[in-house]
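*Asks:* Mind folding the following:
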Amino acid sequence: MGLSEVSIAQAEAAHAIHPVATIQSELSLWTRDPLGDPTFDASEGGAAGAGTDPGGDLLAWTRDQGVAFVPFAPLGRGYLTGTLSADGFESGDFRATNPRFAADAFLRNQAIADEVARIATAHGSTPAQVSLAWLLRLAGNIIPIPGTRSGGHLAENLAAVELHLTEDEQVSLDQLPVAHGSRY
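*Replies:* So this is what the prediction gives:
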């Protein structure tokens, strides 16, 4: 069975009835809810979404249970690629009304994208590759599913498995500020 956006308690209840093979939840450098991230602060404009378990680390639970973890939106809905602008969304694009992409939040989140870009430059890689490499280094049971509309982006994303972040870079990424604005 696969589950989507569940808490640890929900995953345990389901796993007691039938083995859970996979859990899908949003996880990226700017959505760390499944990590039980203690830096989350709703007063700063963030909002805990489904999958948030302030009492624990859902990713660790999946690892300990032998369950695959499938993070969706691993590139922060494109924000972490460094290729978007706050006013560049087409009519009907979900991000145009998403709180994290509102002009004020977009600018406040720039420090996150800047650090990802700095590390990418040091490796001669792209911000998308750094974002995926960070995810892949978190645990061996992670299978990210970045969306793509081109073969070039697919090849770029696949090359992330070859990117080896240093310990200092991993720590720097781990310590990025929590994204401003709620997920939805």
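*Asks:* going forward, measure contacts and count neighbours with C-alpha atoms only.
*Replies:* Noted.
*Asks:* which residues touch the residue minimising distance to the centre of the chain?
*Replies:* The chain has S28 as the residue nearest its centroid, 1.1 Å off, counting by CA atoms, centre = their mean. By CA atoms under 8 Å, 6 or more residues apart in numbering, the contact list for S28 reads 71, 73-76, 131, 135.
*Asks:* Where strands are concerned, which of these count?
*Replies:* Here DSSP state E is the test, and those give P71 as lying in strands.
*Asks:* Show me what the longest helix along the chain packs onto, helices and strands only.
*Replies:* If you go by DSSP state H, the chain has its longest helix at helix 110-123. Packing contacts for helix 110-123, counted by 3 or more CA pairs under 8 Å, 6 or more residues apart in numbering; DSSP states H and E, involve helix 127-138, helix 167-174.
*Asks:* quick one more, to check against the first:
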Amino acid sequence: MQQRQLGPFKVSAIGLGCMNICHAYGAPVSEQQAERVLLGALDAGVTHFDTAALYGFGASETLVGKYLSPHRSKFTLASKCGMQGVPNADGVKVRVIDGRPETIKATCEEALKRLKTDVIDLYYLHRWDKQVPIEDSVGALSDLVRAGKIQTIGLSEVSAPTLRRAQAVHPITAVQTEYSLWTRNPEIAVLDTCREFGIAFVAFSPVARGFLCGELNVGAFDAKDIRRSMPRFAPENYATNLTLLPGYLAMANEVGCTPAQLAIAWLLHRGENILPIPGTTSLAHLKDDLGAANVKLDASVMARLNDHINQHTVKGERYNAQGSSEVDTEVF
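*Replies:* Predicted structure coming up:
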């Protein structure tokens, strides 16, 4: 597996996002299947694992801790705080964005226990809580660095101005944001700001939440699948977006790779500081994703991909109104 720098850490060019094993795309897989995916990734050379307190309200961190902690020295561990499950009046956990320093520190302590580790290598603020100055949230993360609880700090779904404010408080190691052929928002300003400060850019949803793997049966999405609320998968928008697939699939065939590999390879070719973290519940899909590291794209293919799928050709916003209000990323 090719290697890239994630701040002070040298990691596999392609990491594993650990959300899918318990969260967001329908019913969680069995614990046995989660174990197979996590250990299969490690065996395949993945050394960058990314989880969060939010995923399954702690379930993902628990699984990562249970199955990967015996191999802790072999990989770089990333997790996130600032968005987690909190019991409501009925005792049911609901998602809450809370960037207060005391919450960040408490979440970290809980994460360390679930992950069965003494230190988290890279700890992100999952969402900027707009009720709390970014300086206060990053200050709390800085306290955790000094306490030896975490090694480095990351931010997720932030704009360039917010990143600059955070960087003034403590060096930021990585910014994590959705980035793929069909989500180009980072190209507005954040990618340039990351390069300016030498910050790694971690790209989640690199295969466009499955869209770039081939036609999806959107009507069969599980009731709890988060794509049901995403405008790009709404029937009218999805019908329009589907017209982009034949040309895209033809390019994958021309290059001699799978559609998923083409999507991830495009990201790898966009810059040495870009690290994709596809997620999956399938060992076959995992092997497919990792094969992208061996795909070479020339300038002509890159240009054609850029022209074919971009913010002008894709129909629909990436989040609904609520989701859009919760992030701080620039929009076209």
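*Asks:* Quick TM-score on the pair, please.
*Replies:* Remark: TM-score between the superposed chains equals 0.84 [TM-score structural alignment, normalised by the length of structure 1]; 164 aligned residues with a CA RMSD of 1.3 Å.
*Asks:* Now which residue in structure 2 aligns to the residue nearest to the centre of structure 1?
*Replies:* Here S28 of structure 1 is matched to S180 in structure 2, going by TM-score structural alignment.
*Asks:* counterpart of stretch 70-80 of structure 1 in structure 2, which residues?
*Replies:* The aligned range for stretch 70-80 of structure 1 is 202-212, by TM-score structural alignment.
*Asks:* what about the matching stretch, how long is it end to end?
*Replies:* Taking CA to CA, to the nearest Å, stretch 202-212 of structure 2 runs 18 Å from one end to the other.
*Asks:* Give me the contact list for it.
*Replies:* Residues contacting stretch 202-212 of structure 2 (CA under 8 Å, 6+ apart): 17, 174-183, 213, 216, 227, 245, 259-260, 263-264, 267, 274-279.
*Asks:* Quick one: the helices in structure 1, in order.
*Replies:* Assigned by DSSP H, the helices in structure 1 fall at 8-17, 58-65, 103-108, 110-123, 127-138, 151-158, 167-174.
*Asks:* hang on, isn't G279 of structure 2 packed against G17?
*Replies:* Yes - using CA atoms under 8 Å, G279 of structure 2 is in contact with G17, at 4.5 Å.
*Asks:* Give me the number of neighbouring residues for the residue mapped onto S125 of structure 1 from structure 2.
*Replies:* Mapped onto structure 2 by TM-score structural alignment, S125 of structure 1 lines up with C257. Counted by other CA atoms under 10 Å, the residues lying close to C257 of structure 2 total 20.
*Asks:* check contacts around C257 of structure 2.
*Replies:* Listed by CA under 8 Å, 6+ apart, the contact set of C257 of structure 2 reads 292, 295.
*Asks:* Then the one 5 residues further on?
*Replies:* With CA under 8 Å, 6+ apart as the criterion, the residues that contact L262 of structure 2 are 252, 292, 295.
*Asks:* Go through the helices and strands packed on helix 110-123 of structure 1 and name the closest to E12 of structure 1.
*Replies:* The closest of those to E12 of structure 1 is helix 127-138. By CA to CA, the value is 21.4 Å.
*Asks:* how big is the offset of the closest one relative to structure 2?
*Replies:* With mean CA distance after the TM-score superposition for structure 1, helix 127-138 of structure 1 departs from structure 2 by a mean of 0.5 Å once superposed.
*Asks:* Could you tell me the angle between that helix and helix 58-65?
*Replies:* When axes from the mean of the first three to the mean of the last three CA atoms, to 10 degrees is applied, the directions of helix 127-138 of structure 1 and helix 58-65 differ by 50 degrees.
*Asks:* Pull out the buried positions in helix 127-138 of structure 1.
*Replies:* By neighbour count with 16 or more other CA atoms under 10 Å, helix 127-138 of structure 1 contains the buried residues 127-136.
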